[in-house]
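K.L.:
quick one: sequence and predicted model below, then my questions.
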Amino acid sequence: MTTVSIGKKVPDFSLPATGDQDLGLSDFRGRKLVLYFYPKDSTPGCTTEGRDFSALHQEFQAVNTDILGVSRDGLKAHENFRSKQGFPFHLLSDKDEELCRMFDVIKEKTMFGKKSMGIERSTFLIDDEGVLRQEWRKVKVKGHAEEVLEAAKAL
């Protein structure tokens, strides 16, 4: 499988999404896309990150930019998370880690001394022609959504 790189077209993908639909890159042609990967629905950091993107949603829309959140959680968990938090954007379910591997966000993590494989919080900005323009890896949530918005404005 190909992994993405800055300056190259991102291969099209399609995954189950909230709202009982499948969404992929081709659904956003002509618009910029923020694809943010997060570890788990309804956890403190992931909730804060989603709320931060949500708070800036109108500003992203004003610069022709859509947002999609991605994790390995199932659609039921995604629907509950999205509904409870009032997110105006959709969440993609990547149970098979297909998109996670394409963007190389599955990393070894250590929690309470135990090692496991999980999603490293990461964000990718794709331009209106499907080319990856910027990436943020090992994201710290505070101030991140604002930084991504500034990058989207600059494209």
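P.N.:
Right, received. Where do you want to start?
K.L.:
drop to CA atoms for contacts and neighbour counts, all remaining ones
P.N.:
Will do.
K.L.:
quick check: residue 39 touching residue 69?
P.N.:
No: between residue 39 and residue 69 there is no contact under Cα atoms under 8 Å: 10.3 Å.
K.L.:
dropping in the other structure now:
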Amino acid sequence: MTVAVDQPVPDFQAQATNGLSVDLAELKGRQVVLYFYPKDSTPGCTTQGQGFRDQQPAFEAANTVVFGVSRDGLKSHENFKAKQGFTFELISDKDEALCQLFDVIKLKKLYGKEYLGVDRSTFLIDRDGVLRQQWRGVKVPGHVDAVLAAAQALNQR
């Protein structure tokens, strides 16, 4: 089963940085942004993470918690988070359970070789656990601002 806009997101549990166990059901009452990215410490992922970091106060004002998600392990996540001064947690999805739930594993090509990788994607979940907006095949420039605007608008409802 994969998620769909205007449908409840199935509850999930995942391990994140700072020893946090993320449980979607426990986040009810807050909006949630899950942004999936390919790999820690790569240029696009670093720029995207910095954008979410820099807009963190505005997301908090919109009653929205942000999580970055990739297949990297917690140790890699902790290093990436510390080096970049991220103020939000990173979820480790080594078993690809969240990647499969949100259908973000896609066939990609690099230097003529095909492989399965994470398609940069972002999902906005409302206070009741319903998926309200999704962005797939994300290009980094301007993306964080678009997500923030959507979170602010949703928070006004």
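P.N.:
That came in fine, so what should we check first? Since the model is a prediction, treat every value here as computed from it, not as a measurement.
K.L.:
follow-up on the earlier one: pick out whichever of residue 39 and residue 69 of the first structure has more residues nearby.
P.N.:
Neighbour tally, residue 39 of the first structure and residue 69, criterion other Cα atoms under 10 Å: the higher count belongs to residue 69, 23 against 19.
K.L.:
show me what contacts the aligned partner of residue 77 of the second structure in the first structure?
P.N.:
Correspondence of residue 77 of the second structure to the first structure, assessed by TM-score structural alignment: residue 78. By Cα atoms under 8 Å, 6 or more residues apart in numbering, the contact set of residue 78 of the first structure is 18, 41, 91-93.
K.L.:
buried subset of those, written for PyMOL?
P.N.:
In PyMOL syntax, the buried subset of these is picked out as below (16 or more other Cα atoms under 10 Å):
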select buried, resi 18+41+91+92+93
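K.L.:
pull the most distant pair out of the contacts of residue 78 of the first structure.
P.N.:
Greatest spacing in the contacts of residue 78 of the first structure, by Cα to Cα: 18 and 41 (12.8 Å).
K.L.:
coming back round to it: out of the contacts of residue 78 of the first structure, flag the one nearest to residue 25 of the first structure.
P.N.:
For the contacts of residue 78 of the first structure, the residue nearest residue 25 of the first structure by Cα to Cα is residue 92; the value is 11.6 Å.
K.L.:
quick one: contacts for that closest one?
P.N.:
15-18, 23, 68-71, 75, 78 are the contacts of residue 92 of the first structure under Cα under 8 Å, 6+ apart.
K.L.:
who wins on neighbours among these?
P.N.:
Neighbour max across the contacts of residue 92 of the first structure (other Cα under 10 Å) = residue 70, 28 neighbours.
K.L.:
separation between it and residue 119 of the first structure?
P.N.:
As judged by Cα to Cα, to the nearest Å, residue 70 of the first structure and residue 119 of the first structure stand 10 Å apart.
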